[in-house]
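Peer 1: let me see the structure of the following:
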Amino acid sequence: MTAPWGDYRLTRFPEDPRDQMRAWDASDEYLLRHLEGGTGEVGPVDLEKSQVTVVGDRWGALVTALAGRTAGLTQITDSYLAHEATRANLARAEVPAGAVALLNTQDAPPERIDVLLVRVPKSLGLLEDQLCRLAPRLHAGSVVVGTGMVKEIHTSTLKLFERIVGPTRTSLAEKKARLIFATPEPAAQPVANPWPLVYTLGPEAGAGPAEGLTVTNHGGVFCADRLDIGTRFLLAHLPMWRGEGRVVDLGCGNGVVGTALAKGSPEVDVVFTDESYQAVASARATYRANAAHRDGLAEFVVGDGLASLPEGSVDAVINNPPFHAHQSTTDATAWRMFSQARRALRRDGELWVIGNRHLGYHLKLRRLFGNCELVANDAKFVVLRAVKTR
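Peer 2: Got it, this is the predicted structure:
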């Protein structure tokens, strides 16, 4: 990536030489050019005297370029993978350890923010949650700049900045990227944060253990205000275990699947894992609202899928893999999750997967496990089961 201060070699995480997707885009470069010399819209920013907070920096491109150029620099992200990529990119740029404070979206934000830089996320809920949390840390002289590709910035995006931060306008587009300028108007009464959302599952969850669950969704978690149809279909065919065992809800989201499993399988240990800090916080809240009496039988892990679990340490994995990475459709995440599951499973352990019919997950599972059983299907979804036989 070329920035005003030099060129940077950046990678995503996990690093894969076959991965053709870059760790930055034109919106990152546009923002960095603006910070150095202005864009014709707003003049340059005095970084050396500023406490700078960067939100949503996808792979650490922004903080890597800004490290050492501010009075203080903080990155806030919802992504464990983004944190790991940032650490690697900072090390590659020979930035001293500790030069950048790495926080997640559940951490308390910095007390003072002179410059707030926002890489616009895909989720409006996550943007709303973070702006509500950060706005009280701004002051009348704070500079707030958002950035994103034109296709990522909508009227609803600008309305959030306007409502929570202050008067908002956009820059001209360059290389299909655009900047957002918001002028803070510190309010005596900050905008109330509507997140997390809490609701109760009704008959749509089926007659099994999911019905009646109290669900918590922090901003940015998929399908925040309702049960999505894929999870609903999976719950209708969710296996229950008798006796003891260790089962992983991989890519747990709000934890509905793992919590339903825990209610229907009283002696089973359930591991909830996701790369999203917001998701794992949601899963923890969902579980404790419905199964607090079995707290010792649950574990909550923010991480790279099952990478932190020992080989051969679990009896089953339940997985609804994502097939989008930001604006791209890819099966790389699903393939990585399936491979991690096979490593983590004990012999005769089971991987249960739900996915859209057209994704062809059965082919990948047969290639990895040597077998794949169709458990259930409808016009849109399939539930598949693969067994680790060796």
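
Peer 1: could you use CA atoms for every contact and neighbour count after this?
Peer 2: OK.

Peer 1: show me what contacts the closest residue to residue 303 other than its chain neighbours?
Peer 2: Closest residue to residue 303 apart from its sequence neighbours, by Cα to Cα, 6 or more residues apart in numbering: residue 275 at 4.9 Å. Applying Cα atoms under 8 Å, 6 or more residues apart in numbering, we find residue 275 in contact with 79-81, 251, 302-305.

Peer 1: next up, for comparison:
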Amino acid sequence: MQEHYFTSSPSTPSRPDSVRVVLPDVDLTLATDSGVFSGSRLDRGTRILLEHAPMPPRRGPLLDLGCGYGPIAITLATRRRRLPVWAVDVNDRALDLTRANAAALGNVTVARPDEVPDDVAFAGIYSNPPIRSGKGVLHGMMERWLPRLAPEGRAFLVVHKHLGSDSFADWLTGRGWPTTRLTSVQGYRILEVSCSSSEAPRSSA
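Peer 2: Got it, this is the predicted structure:
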């Protein structure tokens, strides 16, 4: 496991840097740092998610779950400037970076998980989830946030096949969130997760 997956205050010394995010419709230069996910480059899985997941819906709040320094949230907010975008992480350094990177947009709210109001239902959730943090953390994230999908909402998750994307998809479906593989690029699966017709069963843990 890497520290950025589970600590609010990384002990890694700060080494500010920047990453350029160039997509067909977006060209961004984002501030990064050590102690956050893929702080030296745009992670390949994140790039594949941004290039191949469907465009965000035109109505309803969007969520970047595990935002890091903000490439997903800021891309979503650039593509849908009229929609509210929530960027959520447990890492304070990542949250500070996302706030700075999103400052010029005006439609991004950066928050720790407990700071998101309970009545916000998301039209879209986009995430490169922390697979290497272990099943307990990963499953807990899904069980916490997937019930926050609006009735017609969808979640789009990118997971490499060698990190268990297929078994993860089976687990999601078994927990009550129908999951399909939209595409596979360079071994990365983009999973589309639908809102269940009834609330997914909660973990007993």
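
Peer 1: TM-score for this pair?
Peer 2: Remark: TM-score between the superposed chains equals 0.82 [TM-score structural alignment, normalised by the length of structure 2]; 190 aligned residues with a Cα RMSD of 2.3 Å.

Peer 1: run the contacts of residue 275 of structure 1 past structure 2 and keep the common ones.
Peer 2: With the contact criterion set to both residues aligned by TM-score structural alignment, their matches' Cα atoms under 8 Å, the contacts of residue 275 of structure 1 that also touch in structure 2 are 79-80, 251, 302-303.

Peer 1: which of those residues sits closest to residue 52 of structure 1?
Peer 2: residue 79 (19.4 Å; Cα to Cα).

Peer 1: structure 2: matching residues for stretch 339-347 of structure 1?
Peer 2: Under TM-score structural alignment, stretch 339-347 of structure 1 corresponds to residues 143-151 of structure 2.

Peer 1: so what's the gap between the matching stretch and the chain middle?
Peer 2: 13 Å (Cα atoms, centre = their mean, to the nearest Å).

Peer 1: list the buried residues of that stretch.
Peer 2: Neighbour-count burial for stretch 143-151 of structure 2, counted by 16 or more other Cα atoms under 10 Å, picks out 143, 145-150.

Peer 1: how about stretch 122-133 of structure 2?
Peer 2: So, applying 16+ other Cα under 10 Å, buried residues of stretch 122-133 of structure 2: 122-131.

Peer 1: what's the most distant pair in these?
Peer 2: 123 and 131 (23.3 Å).

Peer 1: so which residues of the stretch 1-150 of structure 1 form strands?
Peer 2: 2-3, 6-7, 51-55, 72-77, 101-104, 115-119, 143-149 (DSSP state E, counting those that start in this stretch).

Peer 1: how close does the aligned partner of residue 32 of structure 2 in structure 1 sit to residue 338 of structure 1?
Peer 2: Taking TM-score structural alignment, the alignment pairs residue 32 of structure 2 with residue 217 from structure 1. For residue 217 of structure 1, the distance to residue 338 of structure 1 equals 26 Å [Cα to Cα, to the nearest Å].

Peer 1: which residues does the most centrally placed residue in structure 2 contact?
Peer 2: Nearest to the mean C-alpha position of structure 2, by Cα atoms, centre = their mean, lies residue 127 at 2.4 Å. Residue 127 of structure 2 makes contacts with 64-67, 72, 155-158, as judged by Cα under 8 Å, 6+ apart.

Peer 1: so of those residues, which ones are in helices?
Peer 2: residue 72 (DSSP state H).

Peer 1: pipe the contacts of residue 127 of structure 2 into JSON lines and attach distance to residue 28 of structure 2 per row.
Peer 2: Formatted as JSON lines, the contacts of residue 127 of structure 2 follow (distance: Cα to Cα, whole Å):
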{"residue": "64", "distance to residue 28 of structure 2": "17"}
{"residue": "65", "distance to residue 28 of structure 2": "20"}
{"residue": "66", "distance to residue 28 of structure 2": "19"}
{"residue": "67", "distance to residue 28 of structure 2": "16"}
{"residue": "72", "distance to residue 28 of structure 2": "11"}
{"residue": "155", "distance to residue 28 of structure 2": "24"}
{"residue": "156", "distance to residue 28 of structure 2": "22"}
{"residue": "157", "distance to residue 28 of structure 2": "22"}
{"residue": "158", "distance to residue 28 of structure 2": "21"}
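
Peer 1: hang on, the earlier thing: count of neighbours near the match of residue 32 of structure 2?
Peer 2: With neighbours defined by other Cα atoms under 10 Å, the count for residue 217 of structure 1 comes to 27.

Peer 1: hmm, it is touching residue 197, no?
Peer 2: Yes. Using Cα atoms under 8 Å, residue 217 of structure 1 makes contact with residue 197 at a distance of 5.2 Å.
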